[in-house]
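Novice: Return atomic coordinates for the entry below.
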Amino acid sequence: MALPSTLLLITLLSIGFTVSYAQGDLAGFAVGGVIFCPNTSLAAVGTYRVVPQATVDVVCGRSQSVVRSTTTNSAGIFSFFFNRVETLLFNLEECQIRVILPPGSCVFVPPGGSIRYTIISIRNRLGIVNAYILGAPTYVLA
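Specialist: Here you go, the predicted model:
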């Protein structure tokens, strides 16, 4: 049950970042969220441990080239901002968020220590992108 509420939190954060950033001179998009350990028991709902100092990359294309990189803060939060020109240079829907967990940060460490999230666009009725959110996590080799 905690997973839907976590996804809701990430979605609201992403939309909130987008709305606040779009009010500036260079309208653009934000992608952000909270990174937490994937090893929390279902019996302990709501006790997800956040992961500070995790490396978060936006990787795009078949070559998986890194176009942006950051580190989560002490609350496990990260964010990326993209202006309209950057979204024309590469399609964010074809990119992924790659999170590399620091050693010892979680009890369960995914293969290769990496978690990936797809980037999903929220579009209006005209097909224009209004926001980007993170999809479900997958665990793959880094």
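Novice: Please make it C-alpha for all contacts and neighbour counts, starting now.
Specialist: Noted.
Novice: can you map out the strands along the chain?
Specialist: All strands of the chain, identified by DSSP state E, fall at 28-34, 55-60, 65-71, 77-83, 95-100, 114-123, 129-140.
Novice: can you put those strands in TSV and add distance to residue 16?
Specialist: Output for the strands of the chain, formatted as TSV (distance: least, Cα to Cα, whole Å):
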stretch	distance to residue 16
strand 28-34	9
strand 55-60	19
strand 65-71	19
strand 77-83	11
strand 95-100	18
strand 114-123	13
strand 129-140	9
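Novice: and residue 4, which of those strands is closest to it?
Specialist: Closest approach to residue 4 among these is made by strand 129-140 (10.2 Å; Cα to Cα).
Novice: TSV please, covering the strands of the chain and showing mean neighbour count.
Specialist: Shown next, in TSV, are those (neighbours: other Cα atoms under 10 Å):
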stretch	mean neighbour count
strand 28-34	23
strand 55-60	20
strand 65-71	14
strand 77-83	17
strand 95-100	22
strand 114-123	18
strand 129-140	17
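Novice: next up, for comparison:
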Amino acid sequence: MSWHNQDPLNLSDEEWIDLLKDKDIFDEIGLKMVAFVFAQPNCQSSATKIGEALGGVSQQQVTAWNRSIAIKIYQKLRKEPPLNSKGGKRYWNVLFDGDVEREFDEMGKFIWKLRPSLVSALQQLRIRDDGNL
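Specialist: The predicted model follows:
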């Protein structure tokens, strides 16, 4: 089964706003991460470019931050994540989906695209480029 267009939690704008304001879920670096992607064309970026924008951290570190936020969201909502193709828990696509039209950028890096309801919540909160609400 494809992960494309599968929103495992289907959160509303209001639910995202509450989560974004929760410092236990979105700390400073988490807000900076989503603010950076929000400011990119079509609200999408690769983990490598996110890492470069956040001080030159590795793609693996960005992936770990994304996973950590997703785990906290699942715990807060008392829900179980879907399984990945290897039978493990799939966390990466709570904040992001892939771009169905273009999965990889010019460098061959997978493209992460913010979920539409998260984009709407960020617009309503008027998040700044530095990640401040």
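Novice: Any idea what the TM-score is?
Specialist: Remark: TM-score between the superposed chains equals 0.30 [TM-score structural alignment, normalised by the length of structure 2]; 73 aligned residues with a Cα RMSD of 4.8 Å.
Novice: re the thing from before, what's the closest of the strands of structure 1 to residue 17 of structure 1?
Specialist: Closest approach to residue 17 of structure 1 among these (Cα to Cα): strand 28-34, 5.6 Å.
Novice: give me every residue that touches the closest residue to residue 138 of structure 1 other than its chain neighbours.
Specialist: In space, and not counting its chain neighbours, residue 138 of structure 1 is closest to residue 116: 5.2 Å by Cα to Cα, 6 or more residues apart in numbering. Neighbouring residues of residue 116 of structure 1 by Cα atoms under 8 Å, 6 or more residues apart in numbering: 96, 97, 98, 99, 137, 138, 139, 140.
Novice: Distance to residue 55 of structure 1 for those - can I get that in JSON lines?
Specialist: What follows is the contacts of residue 116 of structure 1, written out as JSON lines (distance: Cα to Cα, whole Å):
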{"residue": "96", "distance to residue 55 of structure 1": "14"}
{"residue": "97", "distance to residue 55 of structure 1": "10"}
{"residue": "98", "distance to residue 55 of structure 1": "8"}
{"residue": "99", "distance to residue 55 of structure 1": "6"}
{"residue": "137", "distance to residue 55 of structure 1": "15"}
{"residue": "138", "distance to residue 55 of structure 1": "16"}
{"residue": "139", "distance to residue 55 of structure 1": "15"}
{"residue": "140", "distance to residue 55 of structure 1": "15"}
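Novice: what's the closest of these to residue 77 of structure 1?
Specialist: residue 99 (11.8 Å).
Novice: pretty sure the closest one is touching residue 56, no?
Specialist: Yes. Between residue 99 of structure 1 and residue 56 there is a contact at 4.5 Å, judged by Cα atoms under 8 Å.
Novice: Once you drop chain neighbours, what's closest to residue 14 of structure 2?
Specialist: Nearest to residue 14 of structure 2 is residue 121, by Cα to Cα, 6+ apart, at 7.0 Å.
Novice: Give me the packing partners of the helix or strand the one you found falls within, helices and strands only.
Specialist: Element membership for residue 121 of structure 2 (DSSP states H and E) is helix 116-125. Identification of packing neighbours for helix 116-125 of structure 2 by 3 or more Cα pairs under 8 Å, 6 or more residues apart in numbering; DSSP states H and E yields helix 13-21.
Novice: now the angle between helix 116-125 and the helix it packs on, please.
Specialist: 70 degrees (axes from the mean of the first three to the mean of the last three Cα atoms, to 10 degrees).
Novice: contacts for helix 13-21 of structure 2?
Specialist: 25, 26, 31, 73, 117, 118, 120, 121, 122, 125.
Novice: Could you list which residues are in contact with the residue nearest to residue 14 of structure 2?
Specialist: By Cα under 8 Å, 6+ apart, the residues touching residue 121 of structure 2 are 13, 14, 16, 17.
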